[in-house]
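Pasting a predicted model and its sequence here:
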Amino acid sequence: MYIPTYEDMLAAHRRIEPHIRRTPVRSSDYLNELTGAEIFFKCENFQEPGAFKVRGATNAVFGLDDEQAEKGVATHSSGNHASCLSYAAKLRGIPCNVVMPRTAPQAKKDTVRRYDGHITECEPSTTSREETFAKVQAETGGDFVHPYNDPRVIAGQGTCSRELMEQSDGLDFVVAPIGGGGMISGTCLTLATLAPECQVIAAEPDQADDAYRSFKAGHIIADDAPKTIADGLLVPLKDLTWHFVSNHVSEIFTASDPEIIDAMKLIWKHLRVVMEPSSAVPMATILKNPDAFKGKRVGVIITGGNVDLDKLPWIQ
């Protein structure tokens, strides 16, 4: 197992800079007063495909040599990685095949197709996703870019926290959602060298809390088909992301679906940005654990903004 390094992150940043956006950092006086913390929101929902995953996907796609790239790329994803890999593949002019759960938000399926990605649907479980993907890859021969358990992807995701630290002038904590652990791993990778005094906190839904239980047990515990409104956080940790979580994450906090919805509404209203339920989990955990963050400078990564506007979680 190859563990990506800080130098890999720097190389990834050079590689992807022509193709991604340096997203802004926003703040809200109201949210600061509400939490007692000074919060800096890194708005990765402003990336062209609407999510941070464009960083890792672009690093993987543009790191392929011409012979490898000829057969394109392939992956499985609940949505944002599929969209971002399709986007990066289109930029390079190569094919992209993705396996997505049939229950994935229509907005995310539409984005994949807009970037010429070809979708094969599967049942909403890790087992079905991986079995279906094995068939698709065998047929296409595309280079497998795992949504998170891939050194190229983790190095790319690490560029986000590098920018955040440059834009916020020092932080006590960085809080990001955790599903499979790609963003958290990239954050750990970068901050362990760039700002070792800054603690990395992972935020997870109560109804898909396998990372929390893994963290407490000291080994990976995987759920096959959890259900939560945070559809981007349904997958389990793998060996590479577990390495970073077990060695560098300070704490994992969880929040219920109602708490996630409340946080999502607060951010929509007071930060005035569109973000998906998965991106609201960090804010939900900050609100739930005020003593942990009061008086601190806190970076929050808003990981994505791809939502079905006709199916917002507070609309019956």
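That came through fine. Just so you know, these numbers come straight off a predicted model, no measurement behind them. Numbering: from 1, shown residues only.

drop to CA atoms for contacts and neighbour counts, all remaining ones
Noted.

The longest helix along the chain: what's the following helix or strand?
Looking across the chain with DSSP state H, the single longest helix is helix 151-168. Downstream of helix 151-168, the first helix or strand assigned by DSSP states H and E is strand 173-177.

Specify the angle between that next one and helix 151-168 in degrees.
140 degrees (axes from the mean of the first three to the mean of the last three Cα atoms, to 10 degrees).

Identify the residues contacting strand 173-177?
183-184, 198-204, 233, 278-279, 281-282, 296-303 (Cα atoms under 8 Å, 6 or more residues apart in numbering).

What of stretch 49-64?
Contacts with stretch 49-64, where a contact means Cα under 8 Å, 6+ apart, come from 12, 15-16, 19-20, 44-45, 47, 69, 73, 80-81, 83-85, 87-89, 92, 111, 145, 152-157, 159-160, 303-306.

what's the span of that stretch from first residue to last?
21 Å (Cα to Cα, to the nearest Å).

show me the contacts for V99.
Neighbour list for V99: T75, H76, S77, I119, T120, E121, C122, R129, T132, F133, V136 [criterion: Cα under 8 Å, 6+ apart].

With R21 instead?
Contacts of R21 (Cα under 8 Å, 6+ apart): F46, Q47, E48.

okay, those in TSV with neighbour count next?
Below are these laid out as TSV (neighbours: other Cα atoms under 10 Å):
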residue	neighbour count
F46	21
Q47	21
E48	14
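
right, and out of these, which lies closest to L194?
Q47 (23.5 Å; Cα to Cα).

so the closest one sits right up against N80, yeah?
No - with contact defined as Cα atoms under 8 Å, Q47 does not reach N80; the gap is 11.2 Å.

Give me the subset of the contacts of R21 lying in strands.
Using DSSP state E, no member of the contacts of R21 sits in strands.

Let's see which of those end up in helices.
Short answer: these have none in helices (DSSP H).

now, among those, which is nearest to R26?
Looking across the contacts of R21 and measuring by Cα to Cα, the closest to R26 is F46, at 11.6 Å.

put this beside the first:
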Amino acid sequence: MSDTLPVTLDDVRDAARRIEGVGHRTPVLRSRTLDALAGAEVHVKCENFQRIGAFKFRGAYHAASRLSAGELARGIAAYSSGNHAQAVALAARELGTRAVILMPEDTPRSKREATEGYGAEVVTYDRYTGDRVALGRALAEERGLALIPPYEHPHVIAGQGTAALELIEEAGELDALIVPVGGGGLIAGSATAGKGLLPGLRVVGVEPQAGDDTRRSLDAGRRVSVPVPRTIADGLAADTPGELTFSINRRLVDGICVVSDDEIREAMRFAFERLKMVVEPSGACTLAALLARRVENLPRRVGVVVSGGNIDTARFAEILGG
């Protein structure tokens, strides 16, 4: 295995310079109630207040901003059923180009309308019979578009890492960083930034119990697949870690814990009632891990990334029991 990682702290810092003034520098929240329940001093990075409502804008904009003038003139393609779709659509609009997004035909109307609202063209496919990666690549090639994948791209990973960079700049010395894990881009970027700034930092990922592909892969020392997860944390419902992201995470991530859907619900309720924040299930996983005491030997000063808040009122009410 090469000693050189595909993304470095300098890459994350460069991404931060490119994103500055376009993306939001999201707030870091403190709560004495959360500290007491978690048994630690907790610093919450609120990416639910990022543009498009999630951290995904960071990576999408950074990757798009690195395209050549010729590539931007032709346009951008992406495949996603949610936050990455909206992020690429908005990034394209900010950079004066067009976006074509491949989305499942059963994508909730609100997500499709939000993507189209940023000016993107949506092309649909059947998620149960189609391979979105192959279809996305074919779409990009057919139309001559630059493809920005959700996480398997060094510029996307570097962009996602800027959330952790900001968190540490504001919170200072941290003992641990807790990050949600889906395809692995956010935690790969966060671990790169975090351990680059604080070499002794402990980086812990959180997955839904039904979709612990990264935990199993780290235990096995290679990428393994799990059945397609059935969980309310749909943004983390990956069945196999990304190849690029896993090459980083196997070296920088110290452990993975899992949370149940019921624990995620309780974390969403806590965020709403006590922190006054609307958080989507995937974003609430890290809070769930703290509240349910799923992180073993939790140290004194902890940073937590809440990754997003994109959920409509009907779904929010349904998840929390009406």
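Here it is on my side, so go on. Because the structure is predicted, anything quoted here is derived from the model rather than measured.

Closest one of the contacts of R21 of structure 1 to L312 of structure 1?
Among these, and counting by Cα to Cα, the member closest to L312 of structure 1 is F46, at 19.0 Å.

Would you mind finding the match for that closest one in structure 2?
The alignment partner of F46 of structure 1 in structure 2, by TM-score structural alignment, is F49.

Trace V206 of structure 2 over to structure 1, please.
Match for V206 of structure 2 (TM-score structural alignment): A203.

after the helix or strand where that match lies, next one along is what?
For A203 of structure 1, the host element (DSSP H and E) is strand 199-205. Next in sequence after strand 199-205 of structure 1, counting helices and strands by DSSP H and E, comes helix 210-217.

Against structure 2, what's the mean shift for that next one, could you check?
Compared with structure 2 after fitting, helix 210-217 of structure 1 has a mean deviation of 1.1 Å; criterion: mean Cα distance after the TM-score superposition for structure 1.

same for that helix, what does it pack against?
strand 249-255 (3 or more Cα pairs under 8 Å, 6 or more residues apart in numbering; DSSP states H and E).

counterpart of the strand it packs on in structure 2, which residues?
Going by TM-score structural alignment: strand 249-255 of structure 1 matches residues 253-259.

For the residue most central in space within structure 1, what is the enclosing helix or strand?
The centre of structure 1 sits closest to M183, judged by Cα atoms, centre = their mean, with a distance of 4.8 Å. For M183 of structure 1, the host element (DSSP H and E) is helix 182-194.

Kindly report the same for T111 of structure 1.
T111 of structure 1 belongs to helix 106-114, assigned by DSSP H and E.

and A38 of structure 2, what pairs with it in structure 1?
In structure 1, A38 of structure 2 lands on T35 (TM-score structural alignment).

nope, Y125 of structure 2 is what I meant
Checking with TM-score structural alignment, Y125 of structure 2 has C122 as its match.

Could you pull out the strands in structure 1 for me?
Taking DSSP E, the strands of structure 1 run over residues 25-26, 38-43, 73-76, 96-101, 118-122, 143-144, 173-177, 199-205, 249-255, 297-302.

Let's have those in CSV, adding distance to H270 of structure 1.
What follows is the strands of structure 1, written out as CSV (distance: least, Cα to Cα, whole Å):
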stretch, distance to H270 of structure 1
strand 25-26, 11
strand 38-43, 12
strand 73-76, 34
strand 96-101, 33
strand 118-122, 36
strand 143-144, 40
strand 173-177, 19
strand 199-205, 21
strand 249-255, 20
strand 297-302, 14
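
which one of those lies closest to L287 of structure 1?
Here strand 249-255 is closest among those (Cα to Cα), at 9.4 Å.

mean shift of the closest one relative to structure 2?
Strand 249-255 of structure 1 sits 0.5 Å off on average (mean Cα distance after the TM-score superposition for structure 1).

ok so, going back, count of neighbours near the closest residue to the match of Y125 of structure 2 other than its chain neighbours?
Among residues not flanking C122 of structure 1 along the chain, P101 sits closest, at 4.8 Å (Cα to Cα, 6 or more residues apart in numbering). Using other Cα atoms under 10 Å, P101 of structure 1 has 21 other residues around it.

and what of I229 of structure 1?
That count, for I229 of structure 1 with other Cα under 10 Å as the rule, works out to 20.

and what of the one 5 residues further on?
As a burial measure, L234 of structure 1 scores 28 neighbours (other Cα under 10 Å).

mind checking the end-to-end distance for stretch 112-128 of structure 2?
18 Å.

that older thread, distance of the match of F46 of structure 1 from R143 of structure 2?
33 Å.

Then P104 of structure 2?
In this view, P104 of structure 2 and R143 of structure 2 are 19 Å apart by Cα to Cα.
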